[in-house]
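> next comes the sequence, and after it the predicted model I'd like to discuss.
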Amino acid sequence: MDFTHDAHTEELRQRLLTFMDEHVYPAESVFAQQSRAGEPWTTPPVMEELKDKARSQGLWNLFLPGADGAGLTNLQYAPLAEITGRSPRIAPEALNCSAPDTGNMEVLSMFATEQQRKDWLEPLLAGRIRSAFAMTEPDVASSDATNIATRIERDGSDYVINGHKWWITGALNPNARIFIVMGKTDPDAERHRQQSMILVPRDTPGLEIRRGMTVYGYDDSDHGGHAELTLTDVRVPAHNLIGGEGDGFAIAQARLGPGRIHHCMRTIGIAERAIELMCRRAADRVAFGKPLAGQGVVRDWIAEARVRLEQLRLLVLKAAWLMDTSPEGAKGAHTEIQAIKIATPTTVEWILDKAIQVHGAAGLSQDIPLAQWAAQVRTLRFADGPDEVHKASLARKEIKRWAQ
C-alpha cells in the first residue's frame, strides 16, 4: 500500500487548500449570519457564490468516479474529502460533494435510465437542485432495512406509495426537488427482494413534509434539516422505478459503501480542525499562572488526540485502497468499511470532547463550532447503520474465519 499522493491528487489538494483559505473560511461567519437572517430551511446566498467559484476552479463533483464525476479513485478523493471536512457546514456543499446528494447521484449514475438521468442526475451534477433519500421510518427498526414498511404498489401504468418516514436529511429545503423513496413492492418475496426504490418529485400530491427534527437541539436548518414526512396515495409513473422490482436492498448497499467512507474522510477533517483549535486555545489561555499548554493533562489530551487520529486515518486510507484495488470493489473492503464506520465517530467524539474541555464554557457555545460538530458526529453512530449492526456483522465474519 502506497499512500503517497500522485501528481494529480497533489495538484487538486493544493488548489483546494487555497480555495479553503481564500473563500471557505472567510465565508463561515457570513454563512452563519445569513442562516439566522434568512428563511428557515433555505440555503444562504453565499453558498451559491462559493459554488460558482468552486466550479470555475475545477473543484466540482470530486466524489464521483467515472465520466459523470471527476474520475478520482477513493484513495485520490480521501485527502480532498478530509480537507472539506474542516468546514463541514460549507465546503462539501460548495464543491457539490455533500450528502445526501452524493449518494443519490451515485445511485442515479449506476442504475438510472436515460430519462431519469436527464431529469434528475444532470441537474444534480450541475448543482441546480438538491435531493433527499427517504428510507428510515419511525414505526420499525430501520437498522434492519428489510423492516421498511412503506408500500409501493403497482396500479396500471403507475405506482402508488403509502408510508411514514423520518430523519430524511435535506428534505425541508425547498430546492430538494426529488426524493428517492425506499419501500416494499412485494412483502411475500425473499427477504432481500421485497424492497424497491422509486423517484418521487417534491410537488407530487400526497407527499407531506410534517416537521423538522432536531439533533441535540440543532435543527440544521441551513442544510435543509431532517424531516418527518408522510406519503399518502402518492402516485408516480412506473418509469420512476430505479432498476427493477426487488432491487432496492441491493441498490441501498451499493449506495451506502461509498457513503460510509466519505463520512469518515470528512470527519477526519473535523478532528484535525478540532485539534488545531485545541492547541491554539491551550497556547493562548492562562490559568493558575501558566498557559493551559503547560498543564500535563492538556498535553496528554493533545498527544493522545494526534495518535488516535493518525491511526484512524491509516485505517480509512486502507479501506479506500482496498475499494479501488479489490476485484470486488467495495465488497472487497467490507470488513474495513465496517471498521472505519465503527471507529470514526467514537474516535472523533473523544477528540471533540477534549477540545471542548480545553475551551471551557466557550466550547459549549455557538461562538465556537465544537458543540455543533459534536452533535453532528454523534449522529454518525446511527447514520448508514448503527455501530452495533456493524460490530455484529464484523464479529460474525471474524468468528467464521477462525472457526473454519
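Structure's in. What do you need?

> from here on, contacts and neighbour counts on C-alpha atoms
OK.

> how about the helices of this structure, start to end?
7-19, 25-37, 45-56, 74-85, 91-94, 101-111, 114-116, 122-125, 248-284, 296-325, 334-359, 370-379, 387-403 (DSSP state H).

> right, and those - which one's nearest I168?
Across the helices of the chain, I168 has its closest neighbour in helix 101-111 (12.0 Å, Cα to Cα).

> can I get the helices of the chain in a markdown table including distance to N175 and mean neighbour count?
Formatted as a markdown table, these follow (distance: least, Cα to Cα, whole Å; neighbours: other Cα atoms under 10 Å):
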| stretch | distance to N175 | mean neighbour count |
| --- | --- | --- |
| helix 7-19 | 25 | 15 |
| helix 25-37 | 16 | 15 |
| helix 45-56 | 13 | 16 |
| helix 74-85 | 22 | 24 |
| helix 91-94 | 13 | 25 |
| helix 101-111 | 12 | 22 |
| helix 114-116 | 18 | 13 |
| helix 122-125 | 11 | 19 |
| helix 248-284 | 22 | 21 |
| helix 296-325 | 32 | 18 |
| helix 334-359 | 29 | 22 |
| helix 370-379 | 22 | 20 |
| helix 387-403 | 32 | 13 |
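
> JSON lines for those helices, including distance to G224?
JSON lines is the format used below for the helices of the chain (distance: least, Cα to Cα, whole Å):
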{"stretch": "helix 7-19", "distance to G224": "24"}
{"stretch": "helix 25-37", "distance to G224": "11"}
{"stretch": "helix 45-56", "distance to G224": "13"}
{"stretch": "helix 74-85", "distance to G224": "18"}
{"stretch": "helix 91-94", "distance to G224": "12"}
{"stretch": "helix 101-111", "distance to G224": "12"}
{"stretch": "helix 114-116", "distance to G224": "23"}
{"stretch": "helix 122-125", "distance to G224": "16"}
{"stretch": "helix 248-284", "distance to G224": "18"}
{"stretch": "helix 296-325", "distance to G224": "28"}
{"stretch": "helix 334-359", "distance to G224": "23"}
{"stretch": "helix 370-379", "distance to G224": "14"}
{"stretch": "helix 387-403", "distance to G224": "25"}
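
> and here is the other one:
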Amino acid sequence: MDFAHSAKAADYIQRVGEFIRTEIEPVEPEYLRTLHAQENPYVVLPVIEELKAKARGQGLWNLFLPGTGRGAGLSNVEYAPLAELMGRSFIAPEIFNCSAPDTGNMEVLHLYGSPAQQEQWLEPLLRGEIRSVFCMTEPEVASSDATNMAATAIVKDDQIVLNGRKWFSSGIGHPNCRVAIFMGLTDPDAPRHAQHSMVLVPLDTPGVEVKRMLPVFGRHDEPFGHGEVTFTDVRLPLDAVIAGPGRGFEIAQGRLGPGRIHHCMRLIGLAEKALELGCRRATERVAFGKPLANLGGNRERIAHARIAINQARLLVLETAWKLDTVGLRGARSEVSQIKVVVPNVATQVIDMAIQLHGAAGVTDDFPLAAAYTGARALRLADGPDEVHLNLVARAELAGYLA
C-alpha cells in the first residue's frame, strides 16, 4: 500500500508547515497574552487580519471543500495532513480560513444552499470577512439523540418562525459572527428523519439573544466562545430555509462526515505537539540526578504515545480515503471509529505531557491545559463516545443478526 502524499498535497504540506513555523508560531504566545489581557477578549487583534492576508496572498486559503472549485481542490486524504499541521496551533485554522464551525457551515451552503443563500453567506465566509455558528445542541433535552430536539421551526404562510433555546453554539462570541444555522422541529407528524429543518438566521434578527458565554473547564475559548442563545418568535422568509423544510437531518448527516475528519486530524496535530513538548521536558528536566525520561516508566509512556498517535492517524487517513472513494454512506462506521479513538488518544497523550511538566503543565505557561480541555470536550462534540460505539457495533453485528 502506498502511503505517499500526492505531489499537490506535498507542496501544500511544505508551504503550510513553513508558514506556521515562520509566521504563526513566533507571534502566537504574545498574541494569546495580549488577547487574555483585554477587558473584552472577544475581539480580533490586528495580527490575525495581517496573517490572514499573508496566507491568502500565498494561496494558503480555503484548503478544505474537496473538488468544489471554491477551495484548493484537495481531497479529504490530501487535506488531512494540512489539518494536522493546523492543529498544532490555536490560531492557525482561522489564519487559513479553515476554522470550525465555518468549514462545516460552508460545506452545507455549498452542497445545499440556494444561489441567493450562497451569494449572501457562502461567498463572504469564503473570503474570511464573516464568521458563522451552528445552533443544534439544547440544554433541556439529551442532545445525543437529535430527534429529541425541542426547538421549533414552524412554517406559517410565507415565513418560518423559530422558537427555542440552544447552547454550546461555538463561535458565536466572535465579533465577526454574522449568521447562525438553526436546526428545529418543523413537522412532528412527518417520518422521523424528515421532521426538522435548517434555517439561516442573521444574528441581528429580532428575537435572537445571546444569554451568556459558557465556560468549558473554566475556559471561555475567546474570541470564539460557546454561547447559550434564545430564539423567541424569530420570523424569517421561507427562503431562509436551507434546501426546504424537513431536510435538516439529511443536511446534518452530510455535514458531519468531512467535519469529523477536520476535528480528528487537528487533534492528531495537537497530540503531536503535546508529545513534542513532553519529550523536550523529559530530556531537559532533571530530578533525583536523572533526566525525567529515565524515571518512573516515562520511556514506556512516551513509546505508547507514539504508537497510539500513529495508529490513530492511519485510521483517520483510511476514513478520509473512504469518504473520497465511497462517500459517507460507505464510511459511517469508520467516521464513528475515529470520533471515539482520536479524542481519547489525544487526551491520554496530553495528560502524559502535563504530568511530565509537573505543576507547570496545568498553568497557561504551556499550551497543555488548554489543549486538554479542547480534546476532552471533543469526546462530546458531534455526539458522545457511546453513540458512536453503538453505531460501530451495529455495523459489526449486522452480518450476524437474522
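Cool, got the structure. In this text, all values refer to a predicted model and were calculated from it rather than measured experimentally.

> I198 of structure 1 is nearest to which of the helices of structure 1?
Nearest to I198 of structure 1, of these and by Cα to Cα, is helix 248-284 at 8.7 Å.

> just give me how far that closest one sits from the chain centre.
Centroid separation for helix 248-284 of structure 1 versus its chain: 9 Å, with Cα atoms, centre = their mean, to the nearest Å.

> and what of stretch 296-308 of structure 1?
Using Cα atoms, centre = their mean, the offset of stretch 296-308 of structure 1 from its chain centre is 28 Å.

> post-alignment, that stretch versus structure 2, mean distance?
Averaged over the aligned pairs, stretch 296-308 of structure 1 sits 1.0 Å from structure 2 after superposition, using mean Cα distance after the TM-score superposition for structure 1.

> would you check how far apart the residue nearest the centre of structure 1 and V160 of structure 1 are?
With distances taken as Cα atoms, centre = their mean, A99 lies nearest the centre of structure 1, 4.1 Å away. In this view, A99 of structure 1 and V160 of structure 1 are 27 Å apart by Cα to Cα, to the nearest Å.

> and what of T185 of structure 1?
Applying Cα to Cα to T185 of structure 1 and V160 of structure 1 gives a distance of 10 Å.

> now for those two: what residues contact both?
R151, I152, E153, R154 (Cα atoms under 8 Å, 6 or more residues apart in numbering).

> which of these tops the neighbour count?
I152 (27 neighbours; other Cα atoms under 10 Å).

> now that residue: how far from S196 of structure 1?
Taking Cα to Cα, one finds I152 of structure 1 at 8 Å from S196 of structure 1.

> what's the overlap in contacts for these two?
Listed as contacting both I152 of structure 1 and S196 by Cα under 8 Å, 6+ apart are G183, K184, T185.

> who's more crowded, T185 and V160 of structure 1?
T185 (24 against 18).

> who's in contact with that one?
T185 of structure 1 touches R151, I152, E153, R154, Q194, Q195, S196, E245, G246, counting by Cα under 8 Å, 6+ apart.

> hmm, which of the residues you listed are common to structure 2?
Contacts conserved in structure 2 for these, counting by both residues aligned by TM-score structural alignment, their matches' Cα atoms under 8 Å: R151, I152, E153, R154, Q194, Q195, S196, E245, G246.

> shouldn't the third one be in contact with Y159?
Yes. E153 of structure 1 is in contact with Y159 according to Cα atoms under 8 Å; the separation is 5.3 Å.

> ok, now how distant is the residue of structure 1 positioned farthest from its centre from E106 of structure 1?
Within structure 1, the residue lying farthest from the chain centre (Cα atoms, centre = their mean) is G289, at 43.4 Å. Here the criterion is Cα to Cα. By it, G289 of structure 1 lies 55 Å from E106 of structure 1.

> swap in K51 of structure 1?
Using Cα to Cα, one gets 20 Å for the distance from K51 of structure 1 to E106 of structure 1.

> same thing with W167 of structure 1?
W167 of structure 1 is 20 Å from E106 of structure 1, by Cα to Cα.

> coming back round to it: roughly how far apart are the residue farthest from the centre of structure 1 and Q295 of structure 1?
Taking Cα to Cα, one finds G289 of structure 1 at 11 Å from Q295 of structure 1.

> now, which of the shared contacts of T185 and V160 of structure 1 sits nearest K391 of structure 1?
So of the shared contacts of T185 and V160 of structure 1, ranked by how close each gets to K391 of structure 1 (Cα to Cα), first place is R151, at 30.0 Å.

> who's in contact with the closest one?
Residues near R151 of structure 1 by Cα under 8 Å, 6+ apart: V160, I161, N162, G163, G183, K184, T185.

> just send those residues back as JSON lines, with distance to G259 of structure 1 too.
Formatted as JSON lines, these follow (distance: Cα to Cα, whole Å):
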{"residue": "V160", "distance to G259 of structure 1": "29"}
{"residue": "I161", "distance to G259 of structure 1": "26"}
{"residue": "N162", "distance to G259 of structure 1": "27"}
{"residue": "G163", "distance to G259 of structure 1": "25"}
{"residue": "G183", "distance to G259 of structure 1": "20"}
{"residue": "K184", "distance to G259 of structure 1": "23"}
{"residue": "T185", "distance to G259 of structure 1": "25"}
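
> all set, thanks.
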